[in-house]
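Chemist: structure for this input, please:
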Amino acid sequence: SVGSNAATHYANGVSGAMLSLSQINSAATISQSTISAYVLANPLSTSAPLQQINEQYWLETCTTFDFIEGWNNWRRSGYPALTPVVYPGNVTNGTIPRRLIYPATEISNNPAGYAAGVADLNGGDLLTSRVWWDK
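Modeler: Now for the predicted structure:
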């Protein structure tokens, strides 16, 4: 047992995330009454709990400037539903990147390992190629 139900843990997590913003800057402090009202108005849904949890996680990680973690969790969970942005010269043609490309030092210092790694990628060493767990 984890001591409570999912809805309570969700509410506590959302509250904690909102409270933690004051650690970044006191101007970002959210009052307890505002937090309580938000949590009460946005309880954990029984129809889409994973979506809600991952959207709140996205908000927390991106609000606290942990963009790589937010991106990694999006790749893992698929939440939130993101809209690709297409602009002239976009290197991925409007596809949200799925991975980082290998650095030039990997190519020059480990050519055999680089070649083996790229061979395992569907599409080659591109931002849009998916890693093994992101199929």
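
Chemist: only C-alpha atoms from now on, for both contacts and neighbour counts.
Modeler: Fine.

Chemist: which SS class is residue 50?
Modeler: Under the three-state scheme (DSSP: H, G, I helix; E, B strand; the rest coil), residue 50 adopts helix.

Chemist: give me the number of residues near it?
Modeler: 15 (other Cα atoms under 10 Å).

Chemist: residue 56 now?
Modeler: Look at residue 56: counted by other Cα under 10 Å, it has 18 neighbours.

Chemist: my guess is it contacts residue 12, does it?
Modeler: No - counting by Cα atoms under 8 Å, no contact exists between residue 56 and residue 12, whose distance comes to 11.8 Å.

Chemist: and the host helix or strand of residue 58, what's buried?
Modeler: Applying DSSP states H and E as the criterion places residue 58 in helix 49-63. By 16 or more other Cα atoms under 10 Å, the buried positions in helix 49-63 come out as 51-61.

Chemist: could you also give me the structure for this second sequence? I'd like to compare it with the first:
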Amino acid sequence: MTVLNERQAVIVRRLLDGECLSVSRLAASFETSERTIRGDLTTVQDVLTRYGLGLSEAAGQGLGVVATAAQSKALLSSPEMNEMASGQRVPFLAARMLLLGTSTYDQLAELWIRRTPPEERSSVIPRATRLATSLTASASRTC
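Modeler: Just a heads-up that it's a prediction; the model follows:
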């Protein structure tokens, strides 16, 4: 399974919202190269294909996708759109903890596990559980 990075997920959401996107406009909006965007679009096309969708090119307008409400809902709630690559999970969890300030260590461990692709979960579950237990024990110690 391909987990989309944040830029690729934004591209998919914009396409499903009915936007026509050009490679040059995407590159400018993400402040990256057109080559990078073309690579992203290859990955996006692979994911779209799994949901019976595909990119289409409208002359002079850019790339688009035509999707039913059911197809859009299925893709937006898919693991490809909602799981994170390992390099994205730690910053996401740290930001959530800092911004919300209400997460318990157990909730963060559960979130870490949910955001991990299924094929990696068997190695993450014990680590997340140990980390939550350790942090909870450290936080409960008094000086």
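
Chemist: and the TM-score between them?
Modeler: The TM-score (TM-score structural alignment, normalised by the length of structure 1) is 0.36; 83 aligned residues with a Cα RMSD of 4.8 Å.

Chemist: coming back round to it: in JSON lines: the buried residues of helix 49-63 of structure 1, plus distance to residue 113 of structure 1.
Modeler: Listed next are those as JSON lines, based on distance: Cα to Cα, whole Å:
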{"residue": "51", "distance to residue 113 of structure 1": "37"}
{"residue": "52", "distance to residue 113 of structure 1": "39"}
{"residue": "53", "distance to residue 113 of structure 1": "37"}
{"residue": "54", "distance to residue 113 of structure 1": "34"}
{"residue": "55", "distance to residue 113 of structure 1": "36"}
{"residue": "56", "distance to residue 113 of structure 1": "38"}
{"residue": "57", "distance to residue 113 of structure 1": "34"}
{"residue": "58", "distance to residue 113 of structure 1": "33"}
{"residue": "59", "distance to residue 113 of structure 1": "37"}
{"residue": "60", "distance to residue 113 of structure 1": "36"}
{"residue": "61", "distance to residue 113 of structure 1": "32"}
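
Chemist: now flag whichever of the residues you listed is closest to residue 16 of structure 1.
Modeler: residue 60 (9.9 Å; Cα to Cα).

Chemist: which residues touch that closest one?
Modeler: When contacts are counted by Cα atoms under 8 Å, 6 or more residues apart in numbering, residue 60 of structure 1 touches residue 17.

Chemist: in space, what's closest to residue 12 of structure 2 - neighbours in sequence excluded?
Modeler: With Cα to Cα, 6 or more residues apart in numbering as the measure, residue 44 is the residue that lies nearest to residue 12 of structure 2, at 6.8 Å, once sequence neighbours are left out.

Chemist: surely that neighbour meets residue 10?
Modeler: No - taking Cα under 8 Å as the definition, residue 44 of structure 2 is not a contact partner of residue 10, at 10.3 Å.
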